[in-house]
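Undergrad: no sequence for this one, just the structure:
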């Protein structure tokens, strides 16, 4: 198992991240949303920001302003694909993985089947590009209830249909949608390469620290421990989370190694 910290807490204060990471021995996942990301962003500077970091690096592709599943405005979906392609190619020059959302998570799904087909069309192309560039493309489960583009069965099936991608299971999102998380982990098997770890109240995507909500962690740790392949465990805590708690949880996961169920979080 490898452990990462997603830099969501630094989205609005990215210049503070290097100091936080000085004594962190795991990987990091860079967010590409926030005030320092805009039309005039210096991509070379953003890459250089973490050039001295010794650990592994992943990149979370943009979340809020793109949508691969826009049926009403297909030109918007096509533009989103081109934007994701640009970010993915940039990430491939220094990162080992990139995280992609299936669609804009808070949009109503008036044409669900058509939206699924459109999303799959572009995800397959991005997966092929990632494979060519030598970077792992992790596709994440997003959307809640009637805004969930792929339910748990369809999410598992997505990776049967598209061989060039790997799954990232967001535990918090799955909790809100009442998924059987342990079963999804087992069903995905080796197609599961990463988990976003955070907690919530079962209704809102709060990105709380592990143990601060209603998620049934013991079942998850057991399912993770039963996997025979390596997984990326990525702590994705909210901006308001205590940085001390975030780093402590990260270190406990690092120390736990394969026996994840013994972490004291």
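TA: Cool, got the structure. This one's a predicted model, so the numbers in the text were calculated from it and none came from an experiment.
Undergrad: When you work out contacts or count neighbours from here on, use the C-alpha atoms and nothing else.
TA: OK.
Undergrad: What residues sit buried inside stretch 59-73?
TA: 59-63, 66-71 (16 or more other C-alpha atoms under 10 Å).
Undergrad: Generate TSV for the residues you listed, with secondary structure and distance to residue 141 as supplementary columns.
TA: Formatted as TSV, the buried residues of stretch 59-73 follow (DSSP: H, G, I helix; E, B strand; the rest coil; distance: C-alpha to C-alpha, whole Å):
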residue	secondary structure	distance to residue 141
59	strand	16
60	strand	13
61	coil	14
62	coil	15
63	coil	12
66	coil	16
67	coil	14
68	coil	14
69	coil	14
70	coil	17
71	coil	19
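Undergrad: Comparison target, given below:
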């Protein structure tokens, strides 16, 4: 069973103190989530980062962070808001550089409204304007990420279209921009908004996929339940993942961190991951 994919997890530095052995014993992928808090980024974030580094002494796994996202939209039509978005994401890259993290999760700009309205105009002007806004927001961030060896992965939030986020990542033509999938978000889009099931999201992303948030849900809301508590078809998801060569980070992102170890046990019992 040791050839099964190795699961990682997303957690705060405070939670890492209680799950340090779980992460360090096999150098599992880790996503530190403190730094999506804009108040922390505006304050003494280095104290938290120093504690993170202390807890990870000797760690050789793949380290990432969740970047800032609260109240942010990288496709904002407001020039001043785009400038703020740029600054906040640059702060995230600064944290990555300080920690030695090589990945930062950012949020997709696409909404349920987008799905029905981006082509509601001549020459796809709404679609093109959104892309231009994203590039205006992120061009300096992408350059800084390239210089620091960081890859940003665009996570589906309200996305219904399985391809549009992939096309956005491709449009930057940069190793610093790739794709993430959140299984619960995809399952919500499938159950409530008519999107394809989760394994389709994986196959359509293909080797652009470098990160996945694993959470269970019911197709109605963003539950972040432990694996096995919802209705996602995990065998299908992992069959799709087996087809990839990009080795995406498999990050358990659960609301209740007490569910991390039981989720690992559940997927291991199914022969899907360890």
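TA: Structure received. All figures in this text were calculated on a predicted structure; none of them were measured in a lab.
Undergrad: For residue 20 of the first structure, state which of the buried residues of stretch 59-73 of the first structure is nearest.
TA: Distances from residue 20 of the first structure to the buried residues of stretch 59-73 of the first structure, taken as C-alpha to C-alpha, are shortest for residue 59 (17.8 Å).
Undergrad: In the second structure, what sits opposite the closest one in the alignment?
TA: In the superposition onto the second structure, residue 59 of the first structure corresponds to residue 65 when matched by TM-score structural alignment.
Undergrad: Quick check: its match touching residue 100?
TA: No: Residue 65 of the second structure is beyond contact range of residue 100, at 10.2 Å (criterion: C-alpha atoms under 8 Å).
Undergrad: tell me the contacts of the aligned partner of residue 96 of the second structure in the first structure?
TA: Aligned by TM-score structural alignment, residue 96 of the second structure pairs with residue 91 of the first structure. Residue 91 of the first structure makes contacts with 58-59, 97-98, as judged by C-alpha atoms under 8 Å, 6 or more residues apart in numbering.
Undergrad: Out of the residues you listed, list just those in strands.
TA: Mapping those onto strands (DSSP state E) picks out 58-59, 97-98.
Undergrad: now, among these, which is nearest to residue 262 of the first structure?
TA: residue 58 (25.9 Å).
Undergrad: Find the helix or strand that the closest residue to residue 220 of the first structure other than its chain neighbours is a member of.
TA: Distances taken as C-alpha to C-alpha, 6 or more residues apart in numbering place residue 182 nearest to residue 220 of the first structure, at 5.6 Å, with adjacent residues excluded. Using DSSP states H and E, residue 182 of the first structure sits in helix 181-188.
Undergrad: Heading C-terminal from that helix, find the next helix or strand.
TA: strand 192-197.
Undergrad: List the buried residues of whichever helix or strand comes after that next one.
TA: For strand 192-197 of the first structure, the following helix or strand on the C-terminal side (DSSP H and E) is helix 217-225. Neighbour-count burial for helix 217-225 of the first structure flags 217, 220-221, 223-225 (criterion: 16+ other C-alpha under 10 Å).
Undergrad: Let me have the residues you listed in JSON lines, adding distance to residue 265 of the first structure as columns.
TA: Formatted as JSON lines, the buried residues of helix 217-225 of the first structure follow (distance: C-alpha to C-alpha, whole Å):
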{"residue": "217", "distance to residue 265 of the first structure": "10"}
{"residue": "220", "distance to residue 265 of the first structure": "14"}
{"residue": "221", "distance to residue 265 of the first structure": "12"}
{"residue": "223", "distance to residue 265 of the first structure": "17"}
{"residue": "224", "distance to residue 265 of the first structure": "16"}
{"residue": "225", "distance to residue 265 of the first structure": "16"}
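Undergrad: of those, closest to residue 84 of the first structure?
TA: Among the buried residues of helix 217-225 of the first structure, residue 224 lies closest to residue 84 of the first structure (C-alpha to C-alpha), at 29.9 Å.
Undergrad: Do a quick rundown of the helices in the first structure.
TA: Secondary structure of the first structure by DSSP state H: the helices cover 17-21, 43-48, 74-91, 112-133, 152-161, 171-176, 181-188, 217-225, 243-256.
Undergrad: who does the fifth one touch, helix- and strand-wise?
TA: Put plainly, it is helix 152-161 of the first structure. The contact analysis (3 or more C-alpha pairs under 8 Å, 6 or more residues apart in numbering; DSSP states H and E) places helix 152-161 of the first structure against helix 181-188.
Undergrad: what span of the second structure lines up against the helix it packs on?
TA: So helix 181-188 of the first structure sits over residues 198-205 in the second structure, by TM-score structural alignment.
Undergrad: what about that stretch, how far off from the first structure?
TA: Taken over the aligned residues, the distance from stretch 198-205 of the second structure to the first structure averages 2.6 Å (mean C-alpha distance after the TM-score superposition for the first structure).
Undergrad: what about that stretch, distance to the chain center?
TA: Distance, stretch centre to chain centre, for stretch 198-205 of the second structure: 15 Å (C-alpha atoms, centre = their mean, to the nearest Å).
Undergrad: Same question for stretch 138-158 of the first structure.
TA: 13 Å.
Undergrad: which position in the first structure aligns with residue 216 of the second structure?
TA: Correspondence of residue 216 of the second structure to the first structure, assessed by TM-score structural alignment: residue 199.
Undergrad: how close does the closest residue in space to that match that isn't next to it in sequence get to residue 235 of the first structure?
TA: Excluding the flanking residues, the one nearest residue 199 of the first structure by C-alpha to C-alpha, 6+ apart is residue 208, at 4.7 Å. Plainly put, residue 208 of the first structure is 10 Å away from residue 235 of the first structure if you go by C-alpha to C-alpha, to the nearest Å.
Undergrad: more crowded one of those two?
TA: The neighbour comparison of residue 208 of the first structure against residue 235 (other C-alpha atoms under 10 Å) goes to residue 235, with 27 against 23.
Undergrad: show me what contacts that one?
TA: 3-6, 196-198, 246, 250 are the contacts of residue 235 of the first structure under C-alpha under 8 Å, 6+ apart.
Undergrad: Against residue 34 of the first structure, how distant is it?
TA: 19 Å.
Undergrad: can you check residue 14 of the first structure too?
TA: With C-alpha to C-alpha as the criterion, residue 14 of the first structure and residue 34 of the first structure are 9 Å apart.
Undergrad: more neighbours, those two?
TA: More crowded of residue 14 of the first structure and residue 34, by other C-alpha under 10 Å: residue 14, with 18 against 14.
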